[in-house]
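> fold the following.
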Amino acid sequence: MSFAHFAKVFNDPEVDLEDDVWAKKTGARWDREFHRFIRDVTESSVFNFIIMFTIVCNALCMALETDISIRESGKDLFHILDELFLAVYTIEFIMKLYAEPKGYWFSSYNLFDFAVLVISYVQIILVLMNAGGSGLAALRILRALRTLRTLRTVSFIRGLQVLVTALLDTIRKSVLNVVGLLLLLMFLFGIMGYYFFGYKDDADKQNWGSLDKAMLTLFSYVTVDGWTDIQESLDNYNMDGSRIYTIFFIFLGHFIFSNVMIGVIIMNISEATENYAAEQLAEREAALKHKKEFLLQRQHNEVKQMLEKQRRGKYSNFHEMVQEFEDTLRHDDFAVVSDISTNLIWLDTLLTSLDHMDNSMFRVQQLHFELCGALSQMLDEKLRAKYGT
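Predicted coordinates for the structure are as follows:
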């Protein structure tokens, strides 16, 4: 990887540092540079912002179209805007498909976007064919399905993706079992309710007259919505034991099964949120590691270049070379803690050692002074003894 490529990565953090590995995997392309440019564009935050802005504007237009007066007065404008939104979605699809011809189809969010795009084009085809009868009914359904475009915001917001994925996984793995057991319980209680409260001629046929009516009534018990009216109707028919039946099923269906379902969903969403936070931390650490590696490589290259210039005699002295190296340093450069010169423990040990060296030097100097004083005194005594004073 060249220095110019490192510089590009440093100036644009969104660029992947593993472009060379990616190039080896995708193979050589005659349009490699343009393909990389399109891939960088589709992964940029500006591109995502444009698509998100388009989705929001499209949602507002669909909301305004629900007003009859606004829809009639701005019919042509809404048609032009709808064509414009569809053009933006089409361009997005083409660019993403060109950037990742195979990987595009492995994302469930991309498949959902493609399905919404196909629905929009089917609607246009039906309009151009002037379909009548069943075609108009299908057209109304397709127009109603245009609201699915607003759900495309999920594919651009990572937090929503985590929640939706956790919810779908919960439904697929756990909630279906709970719902199946609840339906079985409703089936059993529905049959019992039919024979208890709807089998006789003078029974409550409106709520318990058949199995489907009984299960619909039990669903009201599960949601505890309007169950008092149903119980009042049973009381009017003088159904003995109806209150025990109602209370027992509400206890099982609402207080147990509903809360179990909610608890399972909350646990899975909490686990998914924790995993998402861990992934974000790992991504930040990986990005920081890549930037540190780049900074080390850049500094090593600059030192090599300056040493080469020094060897060729470009600098008059070493101080000039160091001064130029200092000018290349930036205030946002990372300090690589793995280097011994920036390790805090090593620096503290070095400073402590220097203090000890100063103390030892001071004591050695004092010892030298005392030694010199003792030698001078001995010399004076010998001179006095020899020559006398």
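
> going by C-alpha atoms from here, please, whenever you check contacts or count neighbours.
Will do.

> got the contact list for residue 66?
By Cα atoms under 8 Å, 6 or more residues apart in numbering, the contact set of residue 66 is empty.

> any idea how far it lies from residue 143?
Residue 66 sits at a distance of 12 Å from residue 143 (criterion: Cα to Cα, to the nearest Å).

> try residue 128
Note on residue 128: its distance to residue 143, by Cα to Cα, is 14 Å.

> so these two - more neighbours on which side?
Neighbours of residue 128 and residue 143, each counted by other Cα atoms under 10 Å, are more numerous for residue 143; the result is 15 against 9.

> residue ranges of the strands in the protein, please?
For the chain, strands defined by DSSP state E do not occur.

> show me where the stretch 151-300 of the chain has its helices.
For the stretch 151-300 of the chain, the helices defined by DSSP state H, counting those that start in this stretch cover 158-170, 176-193, 205-208, 211-223, 227-236, 242-250, 259-311.

> format these as JSON lines; extra columns: distance to residue 50 and mean neighbour count.
Written out in JSON lines, the entries for these read as follows (distance: least, Cα to Cα, whole Å; neighbours: other Cα atoms under 10 Å):
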{"stretch": "helix 158-170", "distance to residue 50": "17", "mean neighbour count": "16"}
{"stretch": "helix 176-193", "distance to residue 50": "38", "mean neighbour count": "17"}
{"stretch": "helix 205-208", "distance to residue 50": "53", "mean neighbour count": "20"}
{"stretch": "helix 211-223", "distance to residue 50": "42", "mean neighbour count": "20"}
{"stretch": "helix 227-236", "distance to residue 50": "49", "mean neighbour count": "15"}
{"stretch": "helix 242-250", "distance to residue 50": "50", "mean neighbour count": "15"}
{"stretch": "helix 259-311", "distance to residue 50": "24", "mean neighbour count": "14"}
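
> dump the ones you listed to CSV, plus distance to residue 87.
Output for the helices of the stretch 151-300 of the chain, formatted as CSV (distance: least, Cα to Cα, whole Å):
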stretch, distance to residue 87
helix 158-170, 25
helix 176-193, 39
helix 205-208, 52
helix 211-223, 44
helix 227-236, 51
helix 242-250, 52
helix 259-311, 34
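
> one more to put side by side:
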Amino acid sequence: MVRLCRAVAESALFQFTILAIILFNAVLIGVETYDGVVQRHAGPLHAANLAIQVIFLVEIAVRLLACAPRLHRFFLDGWNVFDFTVVALSLLPAAGPAATVARLARVLRVARLVSVSAELRLIVATMLRSIPSMLHVITLLTLLLYVYAVIGLHLFRAEDASHWGSLDRAVLSTFQMLTLEGWVEMQQAVIDTHPWAWIYFGSFIIFGVFVIVNLFIAVVLNNLDAAKDEQRRSQDRDRPEADLLRQMAALREQIEALENRLRAR
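Below you'll find the model as predicted:
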């Protein structure tokens, strides 16, 4: 039984089926936002939701049994804990005090798409790994925005109060410039009075967009390579253990078969 569950859990067909069910669940959640559809097709929608819930329960049971006899290994993986929690919360009744949690769990079932896809898991791991380095870049970016906002406030508030009339507006304007949205119009509004304003705007675009934003990209790419290397090492480390478990399971079956033959004699 354990060997069968392990084979099923590791099969591509099983993973593809769960992926298809998650996508179908996402479509179902979107359909249920239309009141008219819910009223006309309440029965089929309820049956579909119930079927999805049963399939997810069977999936979790299969993956748990695949880790037997050491079931605790299932909960050592954060994504397994996430899947288990979402499926468990979806068992709460859709009415009463727990209704909000149950509806939230149904929406979170869509997020299980990340746990099913190895590529999406790698991206999430990269994002989490990038947070410490990004904090330094964010600090540098905040300093840049603040300095340029104060300079812009003192230089341009008389000509363009809508963008530079106060510190909060100036900070918002510099952040808007960071997205390359409307910075040309801001420059045109003050260029007649301050012909050298292009130095201010040009330098901000160079340092804010071309340097700082590319630093974010560099941090993510660097951590993506690190996450790929770690994933590769983890797979290489788990492969011998998985092979050993299969060999032990096959040996156990052979021993049981031999014991049955001896008893028959």
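
> which residues sit in contact with residue 180 of the second structure?
With contacts defined as Cα under 8 Å, 6+ apart, residue 180 of the second structure is in contact with residue 205.

> quick one: map it onto the first structure.
For residue 180 of the second structure, the equivalent position in the first structure is taken to be residue 224, counting by TM-score structural alignment.

> so how far is residue 212 of the first structure from its match?
Counting by Cα to Cα, the gap from residue 224 of the first structure to residue 212 of the first structure is 18 Å.

> and what of residue 264 of the first structure?
Counting by Cα to Cα, the separation of residue 264 of the first structure from residue 212 of the first structure is 28 Å.

> also residue 186 of the first structure?
10 Å.

> repeat for residue 122 of the first structure
To residue 212 of the first structure, residue 122 of the first structure is 37 Å away according to Cα to Cα.

> how about residue 168 of the first structure?
Plainly put, residue 168 of the first structure is 28 Å away from residue 212 of the first structure if you go by Cα to Cα.

> residue 274 of the first structure now?
When Cα to Cα is applied, the distance between residue 274 of the first structure and residue 212 of the first structure equals 42 Å.

> also residue 303 of the first structure?
As for residue 303 of the first structure, its distance to residue 212 of the first structure is 82 Å (criterion: Cα to Cα).

> can you check residue 145 of the first structure too?
Note on residue 145 of the first structure: its distance to residue 212 of the first structure, by Cα to Cα, is 30 Å.

> got it, and residue 381 of the first structure?
Looking at residue 381 of the first structure against residue 212 of the first structure, where the rule is Cα to Cα, the gap reads 129 Å.

> center of the second structure - which residue?
The geometric centre of the second structure, computed from its C-alpha atoms, lies nearest to residue 124 (Cα atoms, centre = their mean), at 4.9 Å.

> tell me the residue in the first structure aligned with it.
Residue mapping for residue 124 of the second structure onto the first structure gives residue 164, with TM-score structural alignment as the criterion.

> and its match, what is it in contact with?
With Cα under 8 Å, 6+ apart as the criterion, no residue contacts residue 164 of the first structure.

> same question, residue 350 of the first structure
Counting by Cα under 8 Å, 6+ apart, residue 350 of the first structure has no contacts.

> repeat that for residue 129 of the second structure.
Contacts were defined as Cα under 8 Å, 6+ apart; by that measure residue 129 of the second structure touches 223, 227.

> 7 Å instead?
With contact taken as Cα atoms under 7 Å, 6 or more residues apart in numbering, residue 129 of the second structure is in contact with residue 223.

> any idea how many residues pack against the nearest residue to residue 143 of the first structure once chain neighbours are set aside?
Of all residues beyond its chain neighbours, the one nearest residue 143 of the first structure is residue 123 (7.2 Å), with distances taken as Cα to Cα, 6 or more residues apart in numbering. By the criterion of other Cα under 10 Å, residue 123 of the first structure has 20 neighbours.

> what about residue 213 of the second structure, how many neighbours?
The tally of other residues near residue 213 of the second structure (other Cα under 10 Å) stands at 16.

> which residue lines up with it in the first structure?
In the first structure, the residue paired with residue 213 of the second structure according to TM-score structural alignment is residue 258.

> mind checking how far its match is from residue 170 of the first structure?
Counting by Cα to Cα, the separation of residue 258 of the first structure from residue 170 of the first structure is 14 Å.

> the residue mapped onto residue 273 of the first structure from the second structure and residue 141 of the second structure, how far apart?
Under the alignment (TM-score structural alignment), residue 273 of the first structure pairs with residue 228 of the second structure. When Cα to Cα is the yardstick, residue 228 of the second structure and residue 141 of the second structure sit 28 Å from each other.

> ditto for residue 111 of the second structure
With distances taken as Cα to Cα, residue 111 of the second structure is found 31 Å from residue 141 of the second structure.

> check residue 64 of the second structure too.
Distance check for residue 64 of the second structure against residue 141 of the second structure: by Cα to Cα, it reads 46 Å.
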